[in-house]
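Participant: Just to be clear, the model below is a prediction. Sequence and coordinates:
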Amino acid sequence: MALQQVVEQTVAGLGYDLVEIERSAGGLLRVTIDLPWIAPTSDGVPGAPEPFVTVEDCEKVTRQLQFALEVDGADYKRLEVSSPGIDRPLRHEQDFERFVGEVIDVTLKAPMGAAAGGQVAANRKKFRGTLERAEAGGWQIVWSEAPEPKPGQKISKKRAPAPLHALGFALDELREARLAPIVDFKGRRPKTPAGSVEQAPEGLSDIGDTEVSD
């Protein structure tokens, strides 16, 4: 069975969502998990605050994955299971529904300057903006080219707001989409706290001890 399939089935079987799988130099297999998202009710009322992935969650998934990967004969030296960071990837339709209103970074497969009404360079592929649902269906990001004000800078109320630009896209036009790694020191809550569990597979304990990091 393919490694991707083994990991997906194991993570889903424990009640978590698989966010990302990465293989790095040195035999590191990094698996990012999240708790399933509960969409708002039909009347738009949000549910309870989103729970966070804990170190205990990562430990549970690590133990089960080690067993599943050993049975499958997967080739790796270290396994790290963690929660998503502030630059969480967006891959599925549900991810975009979940993070409407957040600032995201998108990289297109092909330039879409013309599709943006000539507002951007014709060969531009990378954009940062607020994720919104497009009126015609699909998704769009909205942004302003105005520079961010410097800390303590006063902005005149008479100053005309900078024009907004919008770029519509379909998911199959994206090479990559991630939450923008923006830290708001005024209290913007993180989607998930940092945390990970890293272990070597059975029989490779000399590679390193179990590591739990915040």
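Facilitator: The structure has been received and is ready for your questions.

Participant: okay, CA-based contacts and neighbour counts for the rest of this
Facilitator: Noted.

Participant: quick one, longest helix in this protein?
Facilitator: The longest helix of the chain (DSSP state H) is helix 55-72.

Participant: what's the following helix or strand after that one?
Facilitator: strand 78-82 (DSSP states H and E).

Participant: Give me the residues contacting the very next helix or strand once past that following strand.
Facilitator: Where DSSP H and E defines the elements, the next helix or strand beyond strand 78-82 is helix 93-98. Residues outside helix 93-98 that contact it (CA atoms under 8 Å, 6 or more residues apart in numbering) are 37, 39, 90, 131, 171.

Participant: alright, now check it against this:
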Amino acid sequence: MDAVERIEQIITPTVEGLGYEVVRVQLSGSKSAVLQIMAERTDGAPMTVEDCADISRSVSAVLDVEDPIKAAYTLEVSSPGIDRPLTRLKDYERFAGFEAKLESRVAVDGRKRFKGILKGVEDNLVCIDTEQGAAKLEFDNILRAKLVLTDDLIRASQGQG
């Protein structure tokens, strides 16, 4: 288990206990490390600055006790935003019908980058329709993925979709 997985394991019960879900945890920087925690409300309501502050206070206390990061670091808590990263299998189902960019670890059909409309998940395979045709990527093969900011996505995020 790497440091990020360990941190996520430590903070998830606290974050969930507050009524949020961890979307992504990232640790970056060597001299001045930054721990980024991206979370969203489980009730689907938009995240507020107060939500981020609540998570930050609670997570800070847990991390101070567990001390998984030995060096000094800065903690940043944020919401995923509209053009959010897709980090969990359920994200691909939830955002089916919207445009996304995916990058695979290992080439699929001779390529690693895919842009198109998400079609959901079938047997742990993320389905996407691209200009080059339909593609299916194993979830574990996806290095990174995010929604593309489109008018449809903006309308849906404002409850007009």
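Facilitator: Cool, got the structure. Computed from a predicted structure; not experimentally measured.

Participant: ok, and what's touching stretch 25-33 of the second structure?
Facilitator: The contact list for stretch 25-33 of the second structure, computed with CA under 8 Å, 6+ apart, reads 4, 7, 8, 34, 35, 36, 37, 38, 71, 72, 73, 74.

Participant: Now the second one: closest residue in space that isn't a chain neighbour?
Facilitator: I take that to be residue 7 of the second structure. In space, and not counting its chain neighbours, residue 7 of the second structure is closest to residue 68: 6.6 Å by CA to CA, 6 or more residues apart in numbering.

Participant: Now for the most centrally placed residue in the first structure: which residues touch it?
Facilitator: Centre of the first structure computed as the mean C-alpha position; nearest residue by CA atoms, centre = their mean is residue 88, 1.9 Å away. Applying CA under 8 Å, 6+ apart to residue 88 of the first structure gives the contacts 178, 179.

Participant: what does it align to in the second structure?
Facilitator: Counting by TM-score structural alignment, residue 88 of the first structure corresponds to residue 84 in the second structure.

Participant: For residue 74 of the second structure, see how far away that match is.
Facilitator: 22 Å (CA to CA, to the nearest Å).

Participant: picking up where we left off before, dump the contacts of stretch 25-33 of the second structure to JSON lines, plus secondary structure and neighbour count.
Facilitator: Formatted as JSON lines, the contacts of stretch 25-33 of the second structure follow (DSSP: H, G, I helix; E, B strand; the rest coil; neighbours: other CA atoms under 10 Å):
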{"residue": "4", "secondary structure": "helix", "neighbour count": "17"}
{"residue": "7", "secondary structure": "helix", "neighbour count": "22"}
{"residue": "8", "secondary structure": "helix", "neighbour count": "17"}
{"residue": "34", "secondary structure": "strand", "neighbour count": "16"}
{"residue": "35", "secondary structure": "strand", "neighbour count": "18"}
{"residue": "36", "secondary structure": "strand", "neighbour count": "16"}
{"residue": "37", "secondary structure": "strand", "neighbour count": "24"}
{"residue": "38", "secondary structure": "strand", "neighbour count": "21"}
{"residue": "71", "secondary structure": "coil", "neighbour count": "10"}
{"residue": "72", "secondary structure": "coil", "neighbour count": "11"}
{"residue": "73", "secondary structure": "strand", "neighbour count": "16"}
{"residue": "74", "secondary structure": "strand", "neighbour count": "11"}
